[in-house]
Structures are given as C-alpha cells and as structure tokens.
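Novice: Fold the following and give me the result.
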Amino acid sequence: MSQDVVFDLGGVVFRWQPLMLLQELFPTQVRSEAEARQWASQIFETFHPEADWALFDLGRIEPEPLAQRIAARTGLAEADLRHLIAHIPAHLQPIPGTVDLIHALKAHGHRLYFLSNMPAGYADHLVRVNDFFAQFEDGIFSAHVQQIKPLPDIFATAQARWPLRGQPVFIDDVQHNIDAAERHGWQGIRFETPEQVRGDLVGRGWLAV
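Specialist: The predicted structure follows:
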C-alpha cells in the first residue's frame, strides 16, 4: 500500500556537518572540535526559532545583514561570517544512501515530500543542481513560507497543502522536530544513518529487504 514519507533535507538528504565545515574554512582559528563547537554555538545558537540564523531560514534577512548581526553579537569578524555563509551551499552535498532510499521508496509507489528549514538562496541552489528533487511530489522550504520547524504552523501548512493520507512518516535528524511532527499526528523516525532508516521502513513493510 502506498504511503506518504516526508524528508528533512539538511543532515538527512544533504550532508550538514557544521563543526567539520568550520574547521575546513578556518583552520588557523578553529583548530579543534572544541573550538568548532564554540564557534557553532555562537553563530547558529542551536538554531532556536528566535536566533539570528532562524531569521535567515525564515527568509527575513539577507546574507550581508546576517553577517553584520552575528558579528555585532559575537565579536567574530564579518569577513569570516560572510565566507562561511557563502560556502555552505557547496558543503550541502547529497548523502548517497539517502538518495538511494528516495529512489527505492519512489519505486515502491510511495509519495515523497520534503519539509526543510532552509534560506531561499540555498534552497534554490539545491533544487537547481540535484535532479532527484523530481522524485518529490512537493516540498516546503521555510524561507518560502516564513515558517520554521519545530513551530506548529509549518506542519499545519504542510498538512493543508499536501494530500496526506493517515499518518505520514517524517524523517528528521533533530529530535525536537520529530517531537513537533508527532504532536501534529505524524509518525517520526530520528535519522542517524540511511541504513538505519531503511531498516525501520523495511520493518514497517514499506520496503523490501
């Protein structure tokens, strides 16, 4: 029986390893994982919905003023922040095992959607350079609707926009997003690896072994 599966993108479909990225971009300033964690905490503020970066995900601020805001708040150099913001799209490379999973689910007749916190510029880049987006029936980027996970309004928008049947499965790597989806009546799978998610879906009978 065909089912509905909703994917997060960053950290699930695309690589998102900010600690590694910071160490790659700033090797003389970020010399250890501990220093990378400190930088990430200052820049991204754990991505909570009131953070500077959340405004970027919501489409309410452009890259240049974002760099200025974070620099003013943290003391980090604006030039470094602009460098980081500009290089994130290249970092967001597809995770091969998840792409294989997308194709397998589609081949089994399931309907696929995505729900992603993503700035508009990054979203446009990802759709333009990755042809597997054709496997999705539809999707929502936070910047396009000015709503963001884990707040409930983005799940309500998805529910209203998509012809979801029953309880769709939502795959995300962040537990509070899973919790929010489950409060909305969806089923959640916390992403760790493509193999782990595939095993879960096989266990549900949605994929063959």
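
Novice: CA only for contacts and neighbour counts going forward, please
Specialist: Fine.

Novice: which element is the residue of the chain positioned farthest from its centre on?
Specialist: In the chain, the greatest distance from the average C-alpha position (CA atoms, centre = their mean) is reached by residue 28, at 28.4 Å. Secondary structure from DSSP states H and E places residue 28 outside every helix and strand.

Novice: any idea how far it is from residue 141?
Specialist: 34 Å (CA to CA, to the nearest Å).

Novice: which parts of stretch 168-175 are buried?
Specialist: 168, 169, 170, 171, 172, 173, 174 (16 or more other CA atoms under 10 Å).

Novice: Stretch 55-63 now?
Specialist: Those would be 55, 56, 57, 58, 59, 61, 63, for stretch 55-63 by 16+ other CA under 10 Å.

Novice: just to revisit the earlier point, and of the buried residues of stretch 168-175, the nearest to residue 8?
Specialist: Proximity of the buried residues of stretch 168-175 to residue 8 (CA to CA) peaks at residue 172, which lies at 5.0 Å.

Novice: Thought residue 189 was touching that closest one, still the case?
Specialist: Yes - judged on CA atoms under 8 Å, residue 172 makes contact with residue 189 at a distance of 6.6 Å.

Novice: Next, the structure of the following sequence, for comparison with the previous one:
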Amino acid sequence: MNDSIDWLVFDLGGVVVDVKPAAQMLAELAEQTRTSSGHLAEVLRERFTTQPFSLAERFQIGELDEAGFHTALNHTLVEPIAPDRLTHELEAMLLGEHEAMRALMQTLARHHRLACYSNTNAVHWRYMQQHFRFFDVLERAFASQEIGFAKPDRRGFAHVADALDAEPGACLLIDDRQINVDGAKAAGWQALRFENIESLRRDLAALGVAGVA
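Specialist: As a prediction, this is how the structure comes out:
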C-alpha cells in the first residue's frame, strides 16, 4: 500500500449517494412555482466560484439555516412554495445510497480509515443520517454547512485535514466533480475523479490501496 495515504475521504452526492439530475429538479421546481428554470439555475447554482454566493451556496456553508433559506428563496419565486413542500423536494433529490459503493467502503474500512466531506445542506444531511447506512463505515463525517466551508475552498480541505490530525498529502479525496478534485490538489491533498465504481477500483489499486480486489 501507499503508506502516504492515511485517510480515504469520500464525497457523497454522485459518489456514494445517487441524486436526481439537476436539470430535472430545476424543471420540477420551476413548474411548481411558475418561475423560469433559468432564474432558478442562478439562484440555486452550486459552484462556489462566483461572488456573491447563490442562495443554495449560502445554505451549503451555513450562512442560511433551513428557515432562512426557505424565506430567501420564496422572495425570488413567482409563486411561493410551502416549507414542508420545499423540504420534500429537497429530500426527493436523494435517490438512495449506492449499494455497490457502500459494499466497497465496507471492504476498504477493514484496511483504511474512512471519512466523508460533502457539500450539502441541513435538509440533505439530516435525511442522509436518518435513512442511509454508509455512515456506519465512516470514522468521521464532515458537512459543509457545519464547518462553514465548501469544496473547492482550500480552507475547507485544511479544516478537514486538521480535524483528522493528518497531513494534507495523507488525505485522498474521491469526488465526482473535477473542480473539487483540482481544489483538493491545490490544498495539498491527493485526489481522484470518480466516474464509476469500476474505474475507482482500478485507480485505487494503482495507488496500492488494499481492499479493492
């Protein structure tokens, strides 16, 4: 094994958790609120590359709590959405945990220390903790809205490495977004772009990570 890798750190959405396509979510919300999908795409963008941050980005770094996000979002909609309906729509974005990935993580956990670092929000985090089992194989779990930083901000990676009591270069991020992979590397981490579980197995094996055979 590559001894320099002390922690395998997983992204969640698109890696461990299957999610509804963003275009579908925007189309459904646009229809319900009679608001253009183009406007919603800007209000709910999740890139963390443009200031000021969108409402969704502010929700994901904890600047807005659940009630604050609902109120702020309604101010931008043609037809307001009820709080319980918005919560339902947010939860419906999470289609379930990827069973094959959870099984791989269980195997990896026999040999390595596992954590997650997710750009998420209070609704998604609560729902995942209540309904998904992958948390059982993680030693640590980091959510952007709790630590105040979201990927690809290098401050978030520094925070996580410090909390893990690990050197940045000893942390390996597995993420489906290239911008986050690049951000991790810029922060001194190792990182892999997730495309599918088969390619992840090959990439991990190439690094000498045990438990992927």
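
Novice: Check the gap between the equivalent of residue 9 of the first structure over in the second structure and residue 98 of the second structure for me.
Specialist: For residue 9 of the first structure, the aligned residue in the second structure is residue 12 (criterion: TM-score structural alignment). Distance of residue 12 of the second structure to residue 98 of the second structure, given as CA to CA: 10 Å.

Novice: Look at these two and report which has more neighbours.
Specialist: residue 12 (23 against 19; other CA atoms under 10 Å).

Novice: Quick check: nearest residue in space to the match of residue 9 of the first structure, chain neighbours excluded?
Specialist: residue 118 (5.7 Å; CA to CA, 6 or more residues apart in numbering).

Novice: Can you tell me what that neighbour aligns to in the first structure?
Specialist: In the first structure, residue 118 of the second structure lands on residue 116 (TM-score structural alignment).

Novice: What is the burial count for its match?
Specialist: Other residues close to residue 116 of the first structure by other CA under 10 Å number 21.

Novice: Does it touch residue 144 like I think?
Specialist: No - using CA under 8 Å, residue 116 of the first structure is not in contact with residue 144; the gap is 10.2 Å.

Novice: Which residues are in contact with each of those two?
Specialist: Taking CA atoms under 8 Å, 6 or more residues apart in numbering as the criterion, residue 116 of the first structure and residue 144 do not both touch any residue.

Novice: For the residue nearest the centre of the second structure, give me its contacts.
Specialist: For the second structure, residue 118 is the residue whose C-alpha lies nearest the centre (CA atoms, centre = their mean; 3.1 Å). Contact analysis of residue 118 of the second structure by CA under 8 Å, 6+ apart lists 10, 11, 12, 13, 142, 143, 144, 150, 151.

Novice: now, which of those residues lie within helices?
Specialist: Among those, the members found in helices (DSSP state H) are residue 144.

Novice: Residue 178 of the second structure contacts residue 193, correct?
Specialist: Yes - counting by CA under 8 Å, residue 178 of the second structure does reach residue 193; the two are 6.3 Å apart.

Novice: give me the number of residues near residue 159 of the first structure?
Specialist: Other residues within reach of residue 159 of the first structure, judged by other CA under 10 Å, total 15.

Novice: pretty sure it is in a helix, no?
Specialist: Yes - counting by DSSP: H, G, I helix; E, B strand; the rest coil, residue 159 of the first structure is found in a helix.

Novice: Please say which position in the second structure it maps to.
Specialist: In the second structure, residue 159 of the first structure lands on residue 161 (TM-score structural alignment).
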